[in-house]
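> Just the structure for this:
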Amino acid sequence: MNATTQPSAAERPQSAPVLNIANALTVLRLILVPVFIYLMLLEGHGPRLAALVVFVGAAITDQLDGQLARSRNLVTDFGKIADPIADKALTMTAFILLSLEGSLWWWVTIAIIVRELGITVLRFFMLRRAVMAASRGGKLKTVLQIAGLVGLLVPWGALPWQGLAQGLMTLAYVIIGAALVVTVVTGLDYVRQALALSRRAPGRD
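Sure thing, here's the model as predicted:
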């Protein structure tokens, strides 16, 4: 009887190995950040276009590694920590570099960085009570940030159709504005959730 009720070795849950394709993509994204910085600091349309390619490639790995981890049961503690670090390192670096070159107002960059770092710390401390999963607004925030950054990273000056280029650049700033609004609103919502969780379980560790 006991033999039939015991789960077989194949049925027992197994932890995913740290060395897997999802974590490899996360590490690759971290490696691409200094490459992106180096290319952004070079002058000329060529390096700028290369920096854009690196940024888009790194952004794609952000979507791909999460899908692979969930679909192939490759979720690890390393991935849970490294993935958001790599994600924020990429976007915050792009915001800072764009502000340094004068393409983006510093107050926008500072507001977004303060929100991102603040909510990351908040979610870390709230782990003792509950996991604050990413909301739909948070995912929309990421999409808008990436889209706006891509629009500002494009070397529009290299295009022969400057009228069209100017229009697309204006669209990129509009997207950045929308990203800023969603970033702040979702940040306030995370704070609201944290306060509600704290009141619901006041004495727990």
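
> Please count neighbours and contacts with C-alpha atoms only from this point.
Noted.

> For the residue nearest the centre of the chain, give me its contacts.
The chain has D87 as the residue nearest its centroid, 3.4 Å off, counting by Cα atoms, centre = their mean. Listed by Cα atoms under 8 Å, 6 or more residues apart in numbering, the contact set of D87 reads 29, 59, 62.

> Let's have those in TSV, adding distance to G151.
Putting the contacts of D87 into TSV (distance: Cα to Cα, whole Å) gives the following:
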residue	distance to G151
R29	20
A59	14
D62	18
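
> elements contacting the longest helix along the chain?
In the chain, assigned by DSSP state H, the helix with the most residues is helix 162-200. Using 3 or more Cα pairs under 8 Å, 6 or more residues apart in numbering; DSSP states H and E as the contact test, the elements touching helix 162-200 are helix 106-125, helix 136-153.

> Let's see this one next, to set against the first:
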Amino acid sequence: VPVFLYFLFSDFSHGKLLALIVFIAASITDAYDGIIARKYNIESQFGVYFDPLADKLLVLSAFYGFMFLPVLTTTVKLWMIILISFRDILVTLMRMLMQYKGVT
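You can find the predicted model right below:
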């Protein structure tokens, strides 16, 4: 997330492109690490609980970052981001609670 945000707000010529590449790479590696962990039965409690939070942090940081980009300030509104953030956090917390209770 810090590398993505650094490139997103950097002033050099290819900063936005590098931010996009970092975001895509993080998303792809996130998808594959879960698949590999399940395939080889190497899931950890840490990964089960914190992987969804890391996913939300990446996506929400992108939304909040877009809100401050001059090109998108008229398109991306704060109320939209707050609504999406609330929904994502609520769903993640409910999912974690269900996993904790053994309901999957």
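
> What value does the TM-score take for this pair?
Comparing the two superposed chains by TM-score structural alignment, normalised by the length of the second structure, the resulting TM-score equals 0.84, with 100 aligned residues with a Cα RMSD of 1.7 Å.

> how about the longest helix of the first structure, which residues of the second structure does it hit?
Per the alignment by TM-score structural alignment, helix 162-200 of the first structure matches no residues in the second structure.

> How far away from the center of its chain is that helix?
Helix 162-200 of the first structure has its average C-alpha position 13 Å from the chain's average C-alpha position, going by Cα atoms, centre = their mean, to the nearest Å.

> mind listing what's buried in that helix?
Applying a neighbour-count criterion of 16 or more other Cα atoms under 10 Å, one finds 165, 168-169, 172-173, 175-177, 179-180, 182-184, 186-187, 190, 194 buried in helix 162-200 of the first structure.

> re the thing from before, in the second structure, what residue corresponds to the residue nearest to the centre of the first structure?
The pairwise alignment with the second structure assigns D87 of the first structure to D55, based on TM-score structural alignment.

> what's the distance between its match and D11 of the second structure?
26 Å (Cα to Cα, to the nearest Å).

> what's the answer for V3 of the second structure, then?
Counting by Cα to Cα, the gap between V3 of the second structure and D11 of the second structure amounts to 14 Å.

> Tell me which of the helices and strands packed on helix 162-200 of the first structure sits most buried.
Each of those was given a mean neighbour count from mean count of other Cα atoms under 10 Å, and the largest, a mean of 19, is that of helix 136-153.

> what span of the second structure lines up against it?
With the alignment judged by TM-score structural alignment, no segment of the second structure is matched to helix 136-153 of the first structure.

> how far does that helix sit from the chain's center?
With Cα atoms, centre = their mean, you get 9 Å for helix 136-153 of the first structure.

> and what of stretch 84-100 of the second structure?
Relative to its chain's centre, stretch 84-100 of the second structure lies at 14 Å (Cα atoms, centre = their mean).

> What lies in contact with it?
49, 52-53, 56, 60, 104.

> farthest pair in those residues?
Taking Cα to Cα as the measure, these reach their widest spread between L60 and T104, a distance of 24.9 Å.

> Between the two, which is the more surrounded one?
Neighbour tally, L60 of the second structure and T104, criterion other Cα atoms under 10 Å: the higher count belongs to L60, 19 against 9.

> residue contacts, that one?
With the criterion set at Cα under 8 Å, 6+ apart, L60 of the second structure makes contact with 81, 85.

> Just give me how far the helix or strand where it lies sits from the chain centre.
Taking DSSP states H and E as the criterion, the element that holds L60 of the second structure is helix 45-67. Here helix 45-67 of the second structure is found 3 Å from its chain centre; the criterion is Cα atoms, centre = their mean.

> try stretch 73-92 of the second structure
Between the mean C-alpha position of stretch 73-92 of the second structure and that of its chain there is a distance of 13 Å (Cα atoms, centre = their mean).

> go on, stretch 38-57 of the second structure?
Offset of stretch 38-57 of the second structure from its chain centre (Cα atoms, centre = their mean): 13 Å.
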